[in-house]
Structure formats: C-alpha cells, structure tokens
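Visitor: Any chance you can model this:
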Amino acid sequence: MRRVADTVALTLHAHGVRHAFGMPGGEVVTLVDALGAAGVRFLLVRGESAGAIAAAGVGVLTGTPGVLVTTLGPGLANAVNGIADAAQERAPLVVLTGVVDREIRGRYTHQILDQAALLRPLVKGSFEIEPGSAQATVRRAIALATTAPMGPVHLDLAPGIAARADPAPEAAIAPAPTRALPAPARDDPALAALRERVATAERPLIVAGFEAARAGAAGALVAFAEAAGAPVVTTYKAKGLIDEAHPLALGAAGLSPRADAVLLPLARAADLVLCVGYDPIEMRPGWLDPFAEDAHVVEIGEAPVDHGMHRVDAHLPGPVAPVLDALADGLAPRRGGRAEAIASARAALAGAFAGPQDGFGPHAVFRTLAAALPADATVGVDSGAHRILLSQMWNAPRPFALIQSAGWCTMGPAIPLAMAARLARPQAPAVAVIGDGGLEMAMGELGTLRDEGLPVTVLVLQDRSLALIALKQAQAGLARAGVGLGATDYAAVARAFGGRGWNVGSEGALRAALGEALAGETFGVIAVQVGEEGYRGAF
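Guide: The predicted structure follows:
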C-alpha cells in the first residue's frame, strides 16, 4: 500500500530533495517514516527555527527546495523565526506541519491554532494535503517556492490522512517540468535601448545582489562590467560574484557606515545604475534614495523586487546571465569616465578595514581565518558586529563562499547554515563564525553536529557582550544595559557535546587550532578571546 505520506515523500525525492530537518511529534511520525523509506534523510535538530534555517540553506546551496518538518502547535510556533528568515532571505523552503485530524477539529482544542493564519505573512501559499491530490499539491508547493521571488510554502498534513492509502493511480512519481524565463533576443528593442544608454553613460554603476549569485551570473557580470567600464558594488550575500581584487570591484555594502561613506558618493554621482539581481532588503537606511534624480535606474532580474528604497525607471525581465550577455554584445570595452575615482574609492575601502596590524582583535582573527581557509570552504556567519567586519574584510573566492542572514538578520543562523553547507558539499570544509551571544542561543545544535557526524568548525569570537548593541548604546549616549555576558568555557562545552575544543588568544594559537579543526573528523569549537573594544570604529 502506498500511503499518502509516501506520495509526499516520493514527490519530494523526485524533485531532488535529499534532506529534511525538524523535530518530530506524534502527528508527523508517519511522514518521517515515509521520508526515510523514500531516501530523504531526516535530521533531528534541537530547535525548529534552526531546522528551518538549515533547510533553507540547503535549498539555496543546491537549488532544490529545503524541507522543514514540524509537529502542530508549539512545533510550528517555534519555527516561525526560521520561516521568516527564509521569507526575507528569498530561500526556497517547504514547511510540512502536522495538523489535527479533520474529524475532531471542531471539538478538540489542545495545542490547536490556525496554522495557516499564523504563517500567512511569511509564506507564499498554504495548502492542506488530501488523498488523491497529494502529488499535485506537493508539486505546486515546490513550484511556488522556487519561482522568483523564492520563499517558503506551507503544507498541512493530518496524521490520519498521512497513514491512509493514496487512491491516486500508482503512476510514476515525477518532478514538475522546469520553468525558466527564455533568454532575451539580442535585437529586442528594450535591450537595444539600454545597450545604447550603457554605451553613452559617463558614470555607470552596477549594484549586484543575491539573485545574480544564485543565477550563476558571476562570469557574465564581470564580462559586462568590463565592457561597460562600470564599477561593481555587491550586497553581502552576493560577495564572490567579482574578485574584490578586480580594478572594478568596490566590495560589499549592507550595514557598514564606513563603507557607505566611500560608496554612496559614487552612487549619487552615477548617471546610469544597473541593479542586477539586487534586492535592497539587505541594505541599511543609508541606502534609501541613494541615486541622483537624473540618473537612469534599471532593474535586471526574473521578477520585479517589492521595495520602496529607491525609484526604478525600468525593469528588464529575464534570467540574469543571458540578459547581461545580450547587453554586452556589441559593446566596445572601455574604462568609463571614473577610473581615477574608482581607484581612489578602492584604496579608501582597503584602508578603512585594514585595522590595527599589531595586537589580537577581530581584524587579526579574520586575517588569520582567511589565510587558513582552503578555496573550497564555506563560511556561515552569524549576526552581530563580527558579521559586518567579516563581510567587509574577506574577499570571498566564489558566490556563496560566505552565507548569512542579511535580510532578516536573525541571531543563531551560523551553525545551521554551516550544517547545510556540509550537507550540500560533503567534501568541502564548513565553518560557522559566531559571537558568544549567538552561540549560547544556538548551542543545542552542537548536538545535531555530533549526532549527524558533521565536522563543522565553529569559530566563536568571545568578547563577553552583545558588542553591536553595546556600540549602538554608546553611540547614542545611553547607559550600558542588557548586553553583558558571562565567561562560558566554550571549549569545555564542545567536549561535553562530544566534539573538540580550543581556547585561543593569539594569532599563532588560532592558526594552530584552525589547522587541527579543519582537518578533524568531528566538529570543533574554537573560542577566540577578543576585546569588545576591537569593534569600536571598525565598520
């Protein structure tokens, strides 16, 4: 007998899903059983929010939708933060939740709430799986989750329905047809008009974002930038689209006032701005209306982006790389009119984040980390002062070498994201960079790393504070309150969880610990003792 739960699991597997995350309850035990039978590995996380972030991370890194499984009521409620993260990070996620059987819904109240209503602001759709239409419903959810702008979709599955025989024909389970926008015709009038603008612009600027990275548009972006003579600013999540040593690269922008002081004057001077796969959800308020009134602002991407951060004069729909290739066709390579200004900006940015060359603080930590990481490593970074500095300092060697929560900016995503990276690319190292506040929030996931055999290296910057909030209090002239943390022995905690641990306070000790941790077969926690003062004026 093929159960409805089997149909759900087999349909997910047919669409490339190989991992599901969650914490089971009685209402989803049949579904968990079906996932295992279908070849989808279920990973028990310690918190549903972390499970949602890990699942969405797998979705981003593999291109297949991530899957979160929760029981009803408190299980789903615990996942809300992670689901909101997937919504604002534009990550494809299918949320499968248990729900009380229909026969008793009108009478039973224990752990019951309107789950679709709870998730309505966060998901692209909410459906209930029924016998006979389970495959079609799951296929619809996957298509919706993976259509731009990507995001989470919710499916309810009652336990009685999950265990029931599926009356649908025993036809082969097959994925839905791939849907993609066609490449633009090179003689398209809209392309021709924009190509002419590019050719005549004196001060063009490219702002590239996450969608360009997800679309694999790095090569096309660099070729177009060189042809147009346009400097490139990326968002934090789009780092790696262009080598930041390239003469047209202006690094990343997002949350750093020091970077904005250099980049915003160039943005305001631009006469043509190309927003390439760019969603300003990652940007701080300094990027409200950053372009001049007479600049022509064009958005390039699969779907218009819903925001009010700045005006958009035209939207050029289509897959990012083919659109850029078509725009570059026929353009004569040129340097543009701002070679000196671009070089000056690059030098100013390099100086702004060089940091002190002596002593041991966050700058030294990130220089040491960058030198130790192999080219194929992936770094998941948590929210906090360390994330801003790392995002500004590190030249990511490829798109998605650095992954983070940049739209939602929740605390606690570094370990789930590094977990996702290790699952998506099993042979490549994964590192979670986190502050002590974030680690204490997500510490239970060290148990997940242990139980799932995931050799993630956790680098915790232990400054005994919520440093970013402490800095904001100081800048506002306010008393310090609610930001101090005690001195937890994280190396001992790691060993208690069955991993390895190091406490370090110098570059040499950090270099040695990274070498051991990255070569190990179990997870490890490196607690780096740094002072909160190392972040003052750093970004």
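Visitor: Only C-alpha atoms from now on, for both contacts and neighbour counts.
Guide: Fine.
Visitor: chain center to the strand or helix carrying residue 263, what's the gap?
Guide: Per DSSP states H and E, residue 263 falls inside helix 257-269. Centroid separation between helix 257-269 and its chain, computed with C-alpha atoms, centre = their mean, to the nearest Å, is 24 Å.
Visitor: now do stretch 3-10
Guide: 29 Å.
Visitor: Please apply the same query to stretch 150-169.
Guide: Distance, centroid of stretch 150-169 to centroid of chain: 28 Å (C-alpha atoms, centre = their mean).
Visitor: Could you pull out the helices in the stretch 301-450 of the chain for me?
Guide: 320-328, 339-352, 362-372, 385-393, 414-424, 436-442, 445-451 (DSSP state H, counting those that start in this stretch).
Visitor: one more to line up against the first:
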Amino acid sequence: MHKPLTSRTAAQALVDQLVINGVEHVFCVPGESFLPVLDALKASPITVTVCRHEGGAAMMAEAIGKATGKPGICFVTRGPGATNASAGIHVARQDSTPLIMFVGQVERSVREREAFQELDYRAVFGSMTKWTTELDDADRVTEMVSRAFFTATSGRPGPVVIALPKDVLSERSSAVNAPAFTQVETSPGAEEMTELAALLAAAERPLLVLGGSRWNPAAREQIEEFATRTGLPIATSYRRGTMFDPLHPCYAGDLGLGPNPKLVARFKSADLIVMIGGRLGEIPSQGYKLLDSPAPQVKFVHVHPGAEELGRVYRPELAIHASPIRFIAALSKLDIAPSAEWRAAAEAAHAEYLAWTETATPQPGDVNLGEVMTWLRDNAPADTILCNGAGNYASWIHRFYRFRNYMTHIAPTSASMGYGMPAAIAMQRLHPERLVLSVNGDGDFLMSGQEFAIAVQYKLPIVVAIADNGMYGTIRMHQEREFPGRVSATELHNPDFAAYARAFGGFGATVEKTADFAEAFAAARASGMPSIIHLKIDPDAILPGATLSGIKKAALEKA
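Guide: Below you'll find the model as predicted:
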C-alpha cells in the first residue's frame, strides 16, 4: 500500500508527476495564476523555456510532442494567456499530436462571477481537445495528470487542457504518485491481416500511403524493408515525408499541396489503396476528390489507432484498428510474394518523383527559392531538422528538399502560420547538437518573430531563412484567381530582417542573389548565434513553375 505524501503542495505534486512521466522540457509564459508551479519547477530537473507569447509556448510544446510521440508540456496563464495559446492547441488537434496544456484559473471562491481573466475552459477548448478539465481537489492532482498523459497519447493522439485554480495549487496534497504512463498500443487481429494479405495478392496496382502520428524509427525501417521485399509502391501524406526514405526505389512521393500530377494520376488508377496511420483528410485527398465519400470507388483499407476515425469519412473495404507501430510489425511478417508488376510500377513512380523534385524550376527574380532548397538538400547534414509554418514558400520545401532521416521535418499539417520559429526553438532545445533550420515566409515569420529573442536568450544557434515577397502570398494567389487585379488586404511592408536579427543580438544577412546564399549560410553557421537570412523574393514567383502574373492573366482571360 502506498504511503500518503503529506509534505507537498498540489503544485509540487503536479511537477513530481511530470518528472515521473519523463518530461524534460516545459514551455511557458509566466503568470501569477500558477506561481506555485513555477516555484516547484525551479527545484526540478525539468528545463523551462520562457517564451514571449503563449501561442509560441503552445507550438513549442506541440513540436516536442510531434517529434517524440510523448506529450509536449506548456503552462500559460488564465484568460488572455489561454486564448493566445489556442493556436497551438488547434495544431495539436489537427496534427494528432499529444500535448498537455496547464492553464491558470481564478480561485474557486469567485468562479462564475466573470472574475478577473476568468474563462470557462471546458466551453472554450472543448471542441479542440480530447479532454478539458479543471482541478478542484488538491488530492486528485496525480490522478488528473496521469489521466492526461494516457488521454493525450492513446488512440488518435491530441491535446489535453487542465485548468489550475490558483488556490488549489497552494493547498497541501496527500495524493500518492501515480506510475509513469505507458503508451497503449492496439494490434491488428489475425483475421484482418489475413484479409489484407488476400486483398494485396489480388491487387494489380496497389498503393500504400503513410500518414498520421504514432510512428517511430523502427516502424519506418520495417516498412522500408517490406517495400524492398515486395516491390510495393509507397507514398506519404501531407507533411509526413519523414516516414519513408525519399531515395528508396519504392518511394512515389507525397500527397500534399501541389503534388506531382503523375502521383495523383497513379493514386486514381490504383485498384487498392492502403492508408496507414493517417486520416486521408482534405489536403492529401486533394479536397476529398481522390476517393468518393462515403463509398470509395476503389478498394480502400484504412489502418488507424483511433477507432472513431474508421468509417468517419470513407467506408473502408477493410478497417484495421491498430497503431502504425503494431500494424507495420504485423505487416512485415506477412508472407506476401514479391511482384514484378508492383516493382516495375514502384520504379516508374520513383523515377517520376525524382524527375519532379531533382532540379529547381526557373522563377522570376534573382533569388530562386527552389535552388536554395536544393542547395540545402545537398549540403545540410542528413540529420538537420527543418521547421516551417504555412505559406506558398513551403511549396519549394515540399518539392525540392528531401528528408532522409526520421522526424527531420517539423511542420503543421493544419498549415498554421507562425509555427516555424517556435518549432525550431523547441527542436534546438531537444537536440542541441544538431542543425535546426526555420524556413518562413515574411507574413508567416512575423506572427511569431518575437520568439527570436528566446533563441538569443538561450543561445540557440538556429538558422532562420525568411522568404520575403512583401505580401501574404497564398491569399494573394487565390485573390488573383478569383478577383484578378483587385488587390485588397494582402500587401505587406516588412522590416530589414537582417537588422531585426542584429537588434535582438543575433546574426543577420541579406541575400539578393541565389549565388550568395551559400556564403550567407556559412557565415550564419560560423557565427554560432541565432541567425536570420533575409531572402529577397520576387513577388511574381508565387509557386514552383507558376507566376502571379500568369495566374492573373489566366483569370482575366477566363472572365
């Protein structure tokens, strides 16, 4: 029988549970509503990163959850702090990332009076989280934290929010420590695997698509070995490219924004689609057009760790409720005969992928972002971690950069702007020995650019590249398609980003010609400081192989 611990506060018990569950990093913007927790963290082995905005703190925690598969942890204060952090909560929800956010709350004695910065957290975050609750009893703190870890990681992972009334944190707690959480893995049944084997044996043009979360390096290695043995062609979902080696002869490419048209055609012509781990949401399904809903026109096998996702959009021929790790382990043991036809299709698909991604397309202006990406692809270490947010600039990353190692791309599938800077800070904290890149658009960067101060504060030598075209490029592109020539609310006036870096105490360089990028990058690395490389991009260079003026002209002609 556990002996009650009576000599600690609820705040100390909470921090003790974080330590027990292996938490190494916490991200926060401090608030008086959780001062007892900050005090308890001071004496703990946990590294605390103090952020400049709660959205940044939540995104940093989400990046940790994405990279490790274990819940990222952030603390924010009540009211404005919590609502600022909601952007990171939404990323965790759509990206299926385990995250636990602890948020301050008013004292219990003044609740429901709309006290200072009071929020009903269950109402505010209920639709974005797997579980939102409030700690009312100091003696239940270890129970609540334990449940949060299991909830955030089980089934389809996602965010959990726990509100902490200020008065509860200072109360004494007799709660015993709960054991560390363990990942709950679901395994496929023998009958499902036998049926899958039969479906594969009968398929002439199968395609496996990898996505979602809850993968690990071993699962990636096993699926690559399975592809090598069988010759099955493999594609990856939007921003899940690190799940398979892009230079493997069976790799067909990624189904994201602006995918290879030949890969889209190959998906449409397949007679069996096996979706492993992901949801085949709006982006990878190309606006829900690749498969009919609810009844796909092709045999569809859906493997997912969350039972609620099976049949939610598409009725599968075969639904397999299993985590990718356990499913891939079972798949690797199937006696699937190698197929010359599959191998030929995979080799053709891989050749198409290489041709699509090998050489940067010409673009207007003196800085070709595609050539910058191919230079980084060929010169950055294979274990470099690239972080980015959202914007048309990311199209050059997806097309021309290749992620050779597992979890070297940390980016939101929800396409949330402002993500690349916080994520890079989190990754440099997690992997201080590795090169971490943050690639951003100009509008994208300034949604969280203040976090560069944190990189300087903690001496994190991240290299930030900012593609500056003076506008919200993605929105401008759609604007020219729908309202050609009628520019409204998409133009930006930007600072000198190199000077911005120096103002914070970092290194800054401006690149106005592609040929100058390598020298600027080397200088940034040699500085040993957080760095910003300001890339001057022609506004007409809107997408690889497309121009804004061309889009506008086509729209005017159509009108």
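Visitor: Dump the helices of the stretch 301-450 of the first structure to CSV, plus distance to residue 301 of the first structure and mean neighbour count.
Guide: Formatted as CSV, the helices of the stretch 301-450 of the first structure follow (distance: least, C-alpha to C-alpha, whole Å; neighbours: other C-alpha atoms under 10 Å):
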stretch, distance to residue 301 of the first structure, mean neighbour count
helix 320-328, 6, 22
helix 339-352, 26, 16
helix 362-372, 32, 18
helix 385-393, 24, 23
helix 414-424, 25, 28
helix 436-442, 34, 21
helix 445-451, 36, 21
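Visitor: Residue 6 of the first structure is nearest to which of the ones you listed?
Guide: Residue 6 of the first structure sits nearest to helix 414-424 of all those, at 23.4 Å, using C-alpha to C-alpha.
Visitor: mean deviation of the closest one from the second structure?
Guide: Helix 414-424 of the first structure: mean distance to aligned residues in the second structure after superposition is 1.0 Å, counting by mean C-alpha distance after the TM-score superposition for the first structure.
Visitor: Onto which residues of the second structure does that helix map?
Guide: Taking TM-score structural alignment as the measure, the second structure aligns residues 420-430 with helix 414-424 of the first structure.
Visitor: now stretch 4-18 of the first structure
Guide: Against the second structure, stretch 4-18 of the first structure falls on residues 10-24 (TM-score structural alignment).
Visitor: next one: the matching stretch to chain centre, how far?
Guide: The chain centre lies 25 Å from the centre of stretch 10-24 of the second structure; the measure is C-alpha atoms, centre = their mean.
Visitor: in it, what's buried?
Guide: Residues of stretch 10-24 of the second structure classed as buried by neighbour count (16 or more other C-alpha atoms under 10 Å): 10-19, 21, 23-24.
Visitor: Stretch 22-39 of the second structure too?
Guide: Those would be 23-30, 33-38, for stretch 22-39 of the second structure by 16+ other C-alpha under 10 Å.
Visitor: surely residue 83 of the first structure meets residue 50?
Guide: No: using C-alpha atoms under 8 Å, residue 83 of the first structure makes no contact with residue 50, being 9.6 Å away.
Visitor: who's more crowded, those two?
Guide: residue 83 (33 against 28; other C-alpha atoms under 10 Å).
Visitor: What lines up with the more buried one in the second structure?
Guide: Aligned partner of residue 83 of the first structure by TM-score structural alignment: residue 89.
Visitor: sec struct for the residue lying closest to residue 332 of the second structure once chain neighbours are set aside, please.
Guide: Using C-alpha to C-alpha, 6 or more residues apart in numbering and skipping residues adjacent in sequence, the residue nearest residue 332 of the second structure is residue 226, 5.6 Å away. Judged by DSSP: H, G, I helix; E, B strand; the rest coil, the three-state class of residue 226 of the second structure is helix.
Visitor: Under the alignment, what does residue 446 of the second structure map to in the first structure?
Guide: For residue 446 of the second structure, the residue aligned by TM-score structural alignment is residue 440.
Visitor: Its match and residue 117 of the first structure, how far apart?
Guide: 31 Å (C-alpha to C-alpha, to the nearest Å).
Visitor: go on, residue 369 of the first structure?
Guide: Distance from residue 369 of the first structure to residue 117 of the first structure, by C-alpha to C-alpha: 44 Å.
Visitor: cool, and residue 365 of the first structure?
Guide: 45 Å.
Visitor: Now tell me what touches the host helix or strand of residue 5 of the first structure from outside.
Guide: Following DSSP H and E, one finds residue 5 of the first structure within helix 4-14. Helix 4-14 of the first structure is contacted by residues 30-31, 34-35, 37-40, 130-131, 134-135, 138-139, 161-166, 173-175 when judged by C-alpha atoms under 8 Å, 6 or more residues apart in numbering.
Visitor: hmm, try it at 6 Å
Guide: 31, 34, 35, 38, 162, 164, 166, 173, 174, 175 (C-alpha atoms under 6 Å, 6 or more residues apart in numbering).
Visitor: next one: stretch 300-320 of the second structure
Guide: Residues contacting stretch 300-320 of the second structure (C-alpha under 6 Å, 6+ apart): 155-156, 272-277, 293-295, 299, 321-323.
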